[in-house]
Every structure is written in C-alpha cells, then in structure tokens.
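Engineer: have a look at this fold, sequence not included:
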C-alpha cells in the first residue's frame, strides 16, 4: 500500500491516511497484525516518523507527522492551544440540522473521566431514498461538515451518535441496519468519516499551511448514487 504524501518540508510530513490503517501499535488494537501507517511510511520513504496528532484506525484523511521526535511537542502545541483548524466530512443517518453546536462531554477510555468536548456540525446535503431500512420504508442521509474544537478520543463518532445522527459504517457507535444497507446496496464497507483538511501557521517557517486530502473512492460512489454535487 502506497501512502499519498500531501506536504513535506524539513520538519514534518502530511499524508492522506487510508481507512482501516492503524497509525501505530497500541493496547486497544493489540489483535491487529497488519502494517501500521508508521511501518508503511518507513518502508516507503526509508525514514522514521512521529505522529503529531491521531486519527482512528477506520478514519481516513489528513495526518501530520514529525521527522524528528524533538519537534513533536512544538507542533502538538498547535492542537493544545486550539490554533489549528481541523475540518472533517461525514455521512450520517437522518436529516441533520443546517448548523448546530454539540458540546456533550466525552469519556476518556483510560481514566473513565468525562472531559469537555465541542464540535460544530454543518449540514451540506441531505437525501431520502426509497430503500427500506428497519424499521422504516425509506432511508435518509446527510453529508455533514464537522469542525472539532477539542480532540477527545472518538469525539466525532460519539457526538454524532449523541444527536441521533450516527456516522454510516460506524459499528461501535452507529446503526447496524444502515451500515448493513450500505454494504449490501452500495458495496461500501468503510467508515464514512474523513479528515478533509488542516490549516495552521507553521511554528518553524511561520507560513500559513492549508492541506486538503482527497476522499476515498467509496465517497464518489455514494455522491453519484445520492446525486450530491460535491467535489471528491
């Protein structure tokens, strides 16, 4: 598997992470034996990298990594100080509101302590299909733009479940009937959550950097089926 490189300089590399690829080995994914993103990048570029932030294994999209371990903290400060803009796209069950703020706390899986979490959700497109999904005769979906201002584990997946618009393809927090329909009707088996862009001021060069990652091919299939005029 070749990883798409979106940006590179002397300090960092930004890539388009595929669905279903772990960034690195962890206790939570101890049963997964496939190559991690770090493994794949080291084979591809003959260089070790250090993650600056994280994406869930099933989430695709923009991911930044440092070339030197000592630079990780410098770039992480952008996330800690909320001076970096992160934009995600998701396909969810139901008709989402045009715009809303979700500010439900999210539980840390290690400490079991709830922490404040905030996500801005904007609906871009909606559709109703004549395809029955239990318990209804028709099914409804929305394409949403998600902008988290905090970075809790599984935050977006939990928040969309909280407002009754779970992400399609999410088998932990989602709706299994709609997940199954996407698999049988459209042959789409991945989580529909994509880190579309990052925008920040580079702490070394002081340049404004904006990086956008193309969507996986499943999204093009769905946009064509749903007649959503959105550039993949």
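Structural biologist: Alright, I've got the coordinates. If you're wondering where the values come from, they're calculated on a predicted model, not measured in any experiment.
Engineer: could you use CA atoms for every contact and neighbour count after this?
Structural biologist: Fine.
Engineer: which residues of the chain fall in strands?
Structural biologist: 4-8, 12-17, 50-51, 60-66, 85-93, 99-102, 106-107, 114-115, 119-129, 139-148, 193-201, 208-212 (DSSP state E).
Engineer: tell me which residues touch the residue nearest to residue 165 when sequence neighbours are not counted, please.
Structural biologist: Nearest residue to residue 165 in three dimensions, chain neighbours excluded: residue 93, at 5.0 Å (CA to CA, 6 or more residues apart in numbering). If a contact means CA atoms under 8 Å, 6 or more residues apart in numbering, then residue 93 has 140, 141, 142, 164, 165, 166, 167, 168, 178 as its contacts.
Engineer: can you add neighbour count and give the residues you listed back as a markdown table?
Structural biologist: Output for the contacts of residue 93, formatted as a markdown table (neighbours: other CA atoms under 10 Å):
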| residue | neighbour count |
| --- | --- |
| 140 | 19 |
| 141 | 21 |
| 142 | 25 |
| 164 | 16 |
| 165 | 23 |
| 166 | 25 |
| 167 | 30 |
| 168 | 29 |
| 178 | 23 |
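Engineer: this is the comparison structure:
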C-alpha cells in the first residue's frame, strides 16, 4: 500500500450545523478543535464555542463536551435555562450516545465493560483535587462491526489487524472510551495517550490518517421544551475515504442499526 502525503486540515471558519431550532443547536465538531478556550492550550486560536457564536450571531451554552481529538455531534443550548435542562438530562443518563472507533486487533464479540476509572487529573487544573479519590463507575457497551488485515509489517508481525467498533457509554468519565478500549487491549487508533504508537504511525504513513479515529456519530435525547425525540447524527463524510480504503460499510443505515442494537442493552 503506497505511502500518502499528509494534507493539513483547512482553517475552520464555519461549522456544519446538524440541528437547530430556537432553543438548541448541534454541530459536527471537527477532530482537533477545542470546544472552548482553555488555559491548558494558551496558544490555540480556534474554538467550537466562539466559532459557533460568531456564526449564529448569538451566545451559545455548552451542555457537554468532546475531547479535542474526537469528532462528531456536539450540542449547545441557546439559553441558560435550556442549558440547565439539557445538562440535567445528560447527568441523569437520559441520553443515548453512539460512537464509532477503529481499534487495534480483532475484537471478536460485543459486550458491556463495567470497569471503574480513577479520575484523570491535570497537574495545573486539578492541583487542589484529592489524588486518592476512589475510582468512579464507568460502563461502556461495545459491538464489533467489521475487521481488516493489512499486509503491512508492524513490529514482529507480518501484517496488521484492525476492527471497526460501535460504542455507547452509559457514564461520562474523562477519556472513558479511550481508556476502556485500552483496558480491553484494543486501543483506539490515533490515541497518543492510551494507544499504540506503531499502529498510529501506520495509519499516518499508509492511510493518510493522522487523527484519533473516534467519532461521536449519534446523539438521541428528548427535546427539553416540547418533549419530542431527537436523533442527531454526524456525517460519515470525513471517514469515507478511510472506509473505502479498508473495504468497510459506507451506508449510514448500517451504523444506525448497529447503534440501535447497542442501545437495547441500556433499556
């Protein structure tokens, strides 16, 4: 497989809006973009929150977050009261969150991982936190969707194996999906904190893919004002070249069905 030259992502001046009404708005967050300003990334100049505010011409209120390298559905409220209602829904685990990930190795069967996680602390932001705090409950449902073997040597192995996986976290711990997949010994490709550098390099050099392969594909919730069910989906467009190279499904309905199967485990 030929080595592809990496192409830098263009500057984001406008976000893709996935859903909008007078109370809330959801966008398709690009990989590598911070949700809001942080003193931990003082030199960063691009933020979802500020970009969306300028795009809409009004204030927006974050109600959950995605890690910087994660792409996909990100929801904002358009008032502080709606933000409170949505945050309560999220905290009470009333949302269904569906993710897609590419992981190292063949994940043979689905299941539910109930594995508590110690709170990850930052040396600056969490310097006054208790380092001896007990591990918090963390539960993730997972389902393998497809596998591939690439004829590219990695370490002592003559070929490299990967799985496409659907994920649905029941809890919202920091880096939960990345840490849970690493615990299963199937780290997410592109994860520089919990992943495998050799496989990350393979995707950079051979598949023109230099970012974390974790997407918040779908968010299902009850509208906080009129009570209707909302299903908000991120597009596969940014992943389609990779899916084509690996021979994996590109049909959106395939992933809707897979995520619906995972949600049934959470009822």
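Structural biologist: Thanks, I have it. If you're wondering where the values come from, they're calculated on a predicted model, not measured in any experiment.
Engineer: ok so, going back, distance of the residue nearest to residue 165 of the first structure relative to residue 154 of the first structure?
Structural biologist: 18 Å (CA to CA, to the nearest Å).
Engineer: then residue 168 of the first structure?
Structural biologist: Shown here: residue 168 of the first structure relative to residue 154 of the first structure, a distance of 14 Å by CA to CA.
Engineer: what of residue 75 of the first structure?
Structural biologist: Counting by CA to CA, the separation of residue 75 of the first structure from residue 154 of the first structure is 21 Å.
Engineer: cool, and residue 146 of the first structure?
Structural biologist: Residue 146 of the first structure is 13 Å from residue 154 of the first structure, by CA to CA.
Engineer: so between those two, which is more surrounded?
Structural biologist: residue 146 (25 against 16; other CA atoms under 10 Å).
Engineer: corresponding residue for that one in the second structure?
Structural biologist: The equivalent of residue 146 of the first structure in the second structure is residue 167 (alignment by TM-score structural alignment).
Engineer: so which of the strands of the first structure is nearest residue 225 of the first structure?
Structural biologist: Nearest of the strands of the first structure to residue 225 of the first structure, taken as CA to CA: strand 119-129 at 9.8 Å.
Engineer: what's the counterpart of residue 230 of the second structure in the first structure?
Structural biologist: In the first structure, residue 230 of the second structure lands on residue 209 (TM-score structural alignment).
Engineer: isn't that match up against residue 199?
Structural biologist: Yes. Counting by CA atoms under 8 Å, residue 199 is a contact partner of residue 209 of the first structure at 5.5 Å.
Engineer: which of the strands of the first structure is buried the deepest?
Structural biologist: Counting by mean count of other CA atoms under 10 Å, strand 60-66 has the highest mean neighbour count of the strands of the first structure, with a mean of 25.
Engineer: angle of it against strand 208-212?
Structural biologist: Relative orientation of strand 60-66 of the first structure and strand 208-212, computed by axes from the mean of the first three to the mean of the last three CA atoms, to 10 degrees: 140 degrees.
Engineer: how about strand 60-66 of the first structure, aligned to which bit of the second structure?
Structural biologist: Using TM-score structural alignment, strand 60-66 of the first structure pairs with 71-77 in the second structure.
Engineer: so how far is residue 206 of the second structure from whatever residue of the second structure lines up with residue 179 of the first structure?
Structural biologist: Applying TM-score structural alignment, one finds that residue 179 of the first structure aligns to residue 200 in the second structure. Distance of residue 200 of the second structure to residue 206 of the second structure, given as CA to CA: 10 Å.
Engineer: give me the more crowded residue out of these two.
Structural biologist: Per other CA under 10 Å, whichever of residue 200 of the second structure and residue 206 has more neighbours is residue 200, with 21 against 15.
Engineer: contact partners for the closest residue in space to that one that isn't next to it in sequence?
Structural biologist: Counting by CA to CA, 6+ apart, residue 200 of the second structure lies nearest to residue 190, which is 4.9 Å off, once chain neighbours are set aside. Residue 190 of the second structure sits next to 196, 197, 199, 200, 203, 210, 211, 212, 213 when contact means CA under 8 Å, 6+ apart.
Engineer: who's in contact with stretch 213-232 of the first structure?
Structural biologist: Applying CA under 8 Å, 6+ apart, the external contacts of stretch 213-232 of the first structure come out as 6, 16, 18, 60-62, 125, 127, 186, 188, 190, 192, 194-197.
Engineer: so how far is it from its chain's centroid?
Structural biologist: Distance, stretch centre to chain centre, for stretch 213-232 of the first structure: 15 Å (CA atoms, centre = their mean, to the nearest Å).
Engineer: gap between the two ends of that stretch?
Structural biologist: End-to-end distance (CA to CA), stretch 213-232 of the first structure: 9 Å.
Engineer: now do stretch 112-126 of the first structure
Structural biologist: The first-to-last residue distance of stretch 112-126 of the first structure comes to 35 Å (CA to CA).
Engineer: now the farthest one out in the first structure, which residue is it?
Structural biologist: In the first structure, the greatest distance from the average C-alpha position (CA atoms, centre = their mean) is reached by residue 137, at 30.1 Å.
Engineer: now that residue. Nearest residue, chain neighbours left out?
Structural biologist: residue 131 (6.6 Å).
Engineer: how much space separates that neighbour from residue 184 of the first structure?
Structural biologist: Relative to residue 184 of the first structure, and taking CA to CA, residue 131 of the first structure is found at 11 Å.
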